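>>> Could you work out the structure for the sequence below:
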Amino acid sequence: MNNFVFVAAENDALANCKAGGMGDVVRDVPRQISERGDKVHVVVPSYGRLHHDGLFKTNLNFDLRGQTYTAELYEVQPKKDFPNIVHYVIHHPEIEAGDIAHIYHNDPEEPFYTDAIKYFIFGIAVAEAIKKGAFGTVDVIHLHDWHSSLLLFLREYHDDYSNLRDIRIVYSIHNLAIQGIRPFDDNYSSVRNWFPNVVFDYRALMDYRYQDCINLMAVGIRFADAVHTVSPSYKKDVMLPSSPPEFIGGEGLEKDLQLANEEGRLFGILNGCNYKNINVEEKGQIYRNTVKALFRWLQMEDKKYKSDFLAHTGEKIMEYVGNRPKFIVSSVARLTEQKFYFFKRSPEAFVEILKKLEKVDGIFMLLGTGAPEYEELFRKMSYDHKNFIFTNGQSESLIDSIYLESDLYFMPSLFEPCGISQMLSMRNGNPCLVHYTGGLRDTVSHMKTGFCFDGDNYDEKIKNMLDVFDEALDVFQNDQPKWKKIQTAAKKKRFTWKKSVDNYYKDLYKIEGK
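Next up, the predicted model:
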């Protein structure tokens, strides 16, 4: 039996421990490993809350800032039990919950200031737990994004954790744009402040743009035994320099990624999607679930500032309860530049889409929260356009209904390492209209399982987005046999975790025959 440790900032196998797609991967991959008879220990920070009701396992003592720190390791109960998977959290008062999904901090003046502190403490605590044998004899450590890359820094430079050199360490990139850049010196949230006695190589750790800073995403790429992007096309993208907004590639780290590829350490493996034990709503509940979600949010203190808007959305949705529109286009996403840059920069293009929908008695449903400027843009557009329903919150049952009842799923991501939304939509037999980039390129085929737009520059992309939207509407209205064929082909597509984890074992873990 092989013994794995997964180290991440999120784990959707636990309640309230997810902000994005990384949480899904950290939930699903261990389940596949468990099916192969191997054992997985999944460890995340407690964020001051996830250790409640946990089983205390051990104290972890280590040196930070020239003094002894003590963190606590708890075993915690997952949402669903699987054999050979044990879930843990690490608790320390300075590992605090942030304002983003009660996980990450948003520090606009000094990015990563608070997060770096908590993930420094978390990272060394995990290293100490491994050294103490809290997870048994470990064969493979799988790290996820910059929040966990400190273990590679410790393996490389910290005398107390040289035991990590005997363990294969794999690093998955979920969001290359968020890199965990902090100063080397002269700051409370700096490497030197937290590790005053560790001798390290500045050049090997530095960010190319800010040479007085460590880049923790780069640390993962430079020092891991295998580096993993979450789709084959995204692997190709990240080895090229970014040229925003037309193309988002290596985000300044393309040379490191090219080198990892030359050394045979870089692998592009598509994320999977869950096709078992799916909790879905019944059909026909989409408007009722919208109203229920709106009523719940109206009672929440932190939603008071948008109560007028929530009431406005409720009034709009009531019209459709007994009078279903003929065509529903939807999007479910965090409201960020990555997901909706095209609409933010060219709101007139989005208005054009709404006008096209009006002609066919169609609506656009968008669910999400995120950057204030994106929320404000969509709230304003909802007031201005009758057939745009913007539900500015999060509701699992409403998300299920949207995936179940939409006719077309819209995903105009500027870049997309893998994407899960298009897979969830296709799982329900809904064609997707996507920007032909990253993982969307690996999952959606134009006029076969959905619709794709692209272009050599920004203006071309916007024009093609509108042309392809026309194409999709035309097929829906005038060629129902073809539309049904596309629906069926989308539903038949299978992006299984079994296939993905077969490749993990072969390429990332270097374990044959499982």
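
>>> CA atoms for contacts and neighbours, from now on please.
OK.

>>> what kind of secondary structure is Tyr409 in?
Secondary structure assignment for Tyr409 (DSSP: H, G, I helix; E, B strand; the rest coil): strand.

>>> Pull the contacting residues for it.
Contact analysis of Tyr409 by CA atoms under 8 Å, 6 or more residues apart in numbering lists 329-331, 422, 425, 430-433.

>>> let's see it at 7 Å
329-331, 425, 430-433 (CA atoms under 7 Å, 6 or more residues apart in numbering).

>>> tell me, how many neighbours does Phe267 end up with?
For Phe267, the neighbour count with other CA atoms under 10 Å is 22.

>>> Just confirm it is within a helix.
No - with three-state DSSP as the criterion, Phe267 is assigned strand and is not in a helix.

>>> run this one through as well so I can compare:
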Amino acid sequence: MKVLFASSESFPFLKTGGLGDVAYALPKALRKLGIDARVIMPKYSDIAENFRYNTSHIKSFDVPVGWRNKYCGLEYYEYDGIPFYFIDNDYYFKRSGAYGYYDDGERFAYFSRAVLQAITYMGDFNPDIIHCNDWQTGMIPVLLKEHYRDYSNYNHIKTIFTIHNLRYQGVFDKKVLTELLCLNEGYFHEDALKFYDGVSYMKGGLLFADKISTVSTTYAEEIKTPYYGEHLHGIMQKRSDDLWGIVNGIDYDLMNPETDKNLFFNYNSETLYNKTKNKLELQKMLNLPVNENIPMIGLVSRLVSQKGLDLIGCIIEDLLQDGIQLVVLGTGDKEYEDMFKYFAWKYPNKLSANILFDNSLAQKIYAASDMFLMPSLFEPCGIGQLISLRYGSLPIVRETGGLKDTVHPFNPCTGDGNGFSFTNYNAHDMLYVIRKAEYYYYNEKGNWTNLVKRAMHENNSWDNSAKIYANLYNSVI
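Predicted structure coming up:
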């Protein structure tokens, strides 16, 4: 089976969020199952020079963008056994970052068409499936059916569309249909691409792909409801039989406390004293009181409302009266950045606010923390709680999306569970659960250590999920 994984980002080339991790780790896991999975993405100028200047050029060709033809260079690079293809065009991709430009509708219309054009030039690799991801590739299933179905090297190709976050939909002015996508105005109706007064690239993937997946079983059910469905819940209900919920994993080769070079000390479940040493070193680094007995709560996140930071804002004064340390890492909305900066100034011995993104520091926080806080309003899957489990930092989460699927509350009667959770989106429910975790940390060391070891022994790698994706692919061929 041959699968072309189309993504707007991928580790190690350019990553802004969880999609970048999935676009590397899932194809890697699929290849272990004997599936010829390859990745195609834009060749951004922010890709490190050691990658960007060492790709091999396969072919140059034109890509139709409305009435215009635009240059495309197809390039190739193999990393960690995974074949990567790159779509090269300086006009669209020689910019800082990946998203947030006024012409993103045109950039990813071009990318979607370029992916399809590139298939002709991939030699003996002719995919059975194009696996599309989020709105940036949502038009691929539409363009495949409209422009390529009559060609012999395309008419067998099936499409899978994965929703990583339904909130971000790629909605643009209706003129993109004719001016960018070479589609007629017949696509501007409710059963096609029309979304209020605009055109939704996300809706294209949802309606025209052969099957749909999303990144946890709970989120697959949630998005069928008005509260989580982002005005697309009707489509999710209509395509319910084609919708698969498959929880993400993490790459256990990369996320491994025994080998992680970012840590002060490597450790495993039998050498937890080295985990404690990581906490002591991070306390020194962040100018917090150095005390191995104080529970450290980590928060590594985009600082946006989706992540439940308004709940933290409601109770942070109360929380910082407790015998804890809170370590925050991330950037985002100014109100949350300022909130954490203010309380770090007010309580310098209790809170370290690191308003930046630093992958090395993130790994140090996962390793040093005793608990990891994710009180999300919604969370399609979540990666942070999976990493924290791997590193023995017990997650405290709200029961939504992938958090509900992967974090199971500790039951003191049976000893079962791998973390702590609360159901209602309520600040005081969250504070109650945090304090319950504090109680077990301080008063039941045996239970706490057993919980940490159980969390570290869990398998949240891609092994199981990759097999489910293989079943999904087989269901459409």
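
>>> Need the TM-score between these chains.
Scored against TM-score structural alignment, normalised by the length of structure 2, the superposed chains reach a TM-score of 0.88; 448 aligned residues with a CA RMSD of 2.3 Å.

>>> which one of the contacts of Tyr409 of structure 1 is nearest Asp166 of structure 1?
The closest of those to Asp166 of structure 1 turns out to be Ser425 (CA to CA; 42.4 Å).

>>> ok, the closest one touching Ile402?
No - Ser425 of structure 1 is beyond contact range of Ile402, at 8.9 Å (criterion: CA atoms under 7 Å).

>>> need the contact list for the aligned partner of His156 of structure 2 in structure 1.
Correspondence of His156 of structure 2 to structure 1, assessed by TM-score structural alignment: Asp166. Counting by CA under 7 Å, 6+ apart, Asp166 of structure 1 touches no other residue.

>>> ranges for the strands of the stretch 1-150 of structure 2?
2-6, 36-42, 56-65, 68-79, 82-88, 129-133 (DSSP state E, counting those that start in this stretch).

>>> To which residue of structure 1 is Gly105 of structure 2 aligned?
Match for Gly105 of structure 2 (TM-score structural alignment): Ala116.

>>> that older thread, need the buried ones from the contacts of Tyr409 of structure 1 selected in PyMOL.
Command for PyMOL that selects the buried part of the contacts of Tyr409 of structure 1, burial taken from 16 or more other CA atoms under 10 Å:
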select buried, resi 329+330+331+425+430+431+432+433
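
>>> okay if I get the contacts of Tyr409 of structure 1 as a markdown table plus secondary structure?
Shown next, in a markdown table, are those (three-state DSSP):
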| residue | secondary structure |
| --- | --- |
| Val329 | strand |
| Ser330 | strand |
| Ser331 | strand |
| Ser425 | helix |
| Asn430 | coil |
| Pro431 | coil |
| Cys432 | strand |
| Leu433 | strand |
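
>>> Out of the strands of the stretch 1-150 of structure 2, the one nearest Asn184 of structure 2 is which?
Of all the strands of the stretch 1-150 of structure 2, strand 56-65 comes closest under CA to CA, at 13.6 Å.

>>> after superposition, how close is that closest one to structure 1?
In the superposition with structure 1, the average deviation recorded for strand 56-65 of structure 2 is 1.4 Å (mean CA distance after the TM-score superposition for structure 1).

>>> Could you report the neighbour count for the closest residue to Asn387 of structure 1 other than its chain neighbours?
Nearest non-adjacent residue to Asn387 of structure 1, counting by CA to CA, 6 or more residues apart in numbering: Ile363, 4.7 Å away. Neighbour count for Ile363 of structure 1, taken as other CA under 10 Å: 26.

>>> what about the corresponding residue of structure 2 for Ile363 of structure 1, distance to Glu399 of structure 2?
Correspondence of Ile363 of structure 1 to structure 2, assessed by TM-score structural alignment: Gln325. To Glu399 of structure 2, Gln325 of structure 2 is 24 Å away according to CA to CA, to the nearest Å.

>>> next one: Lys32 of structure 2
32 Å.

>>> who has more neighbours, those two?
Glu399 (26 against 13).

>>> does the more buried one really touch Gly419, like I thought?
No - with contacts counted by CA under 7 Å, Glu399 of structure 2 stays clear of Gly419, the gap being 11.5 Å.

>>> picking that back up, test my guess that the match of Ile363 of structure 1 contacts Pro295.
Yes - counting by CA under 7 Å, Pro295 is a contact partner of Gln325 of structure 2 at 6.4 Å.

>>> so can I have CSV of the strands of the stretch 1-150 of structure 2 showing distance to Gly330 of structure 2?
Below are those laid out as CSV (distance: least, CA to CA, whole Å):
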stretch, distance to Gly330 of structure 2
strand 2-6, 28
strand 36-42, 26
strand 56-65, 36
strand 68-79, 28
strand 82-88, 29
strand 129-133, 24
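
>>> Any idea which of those strands gets closest to Asp260 of structure 2?
Closest among the strands of the stretch 1-150 of structure 2, using CA to CA: strand 68-79, at 19.2 Å.

>>> Could you pull up the contacting residues of Ile355 of structure 2?
When contacts are taken as CA under 7 Å, 6+ apart, Ile355 of structure 2 is in contact with 329-331, 337.

>>> Which position in structure 1 pairs with it?
Mapped onto structure 1 by TM-score structural alignment, Ile355 of structure 2 lines up with Asn392.

>>> Distance check, the match of Gly105 of structure 2 against Gln77 of structure 1.
27 Å.

>>> Name the nearest residue to Gly272 of structure 1, sequence neighbours excluded.
In space, and not counting its chain neighbours, Gly272 of structure 1 is closest to Trp497: 4.2 Å by CA to CA, 6+ apart.

>>> and if you look at Pro295 of structure 2?
In space, Pro295 of structure 2 is closest to Ile324, 5.2 Å off (CA to CA, 6+ apart).
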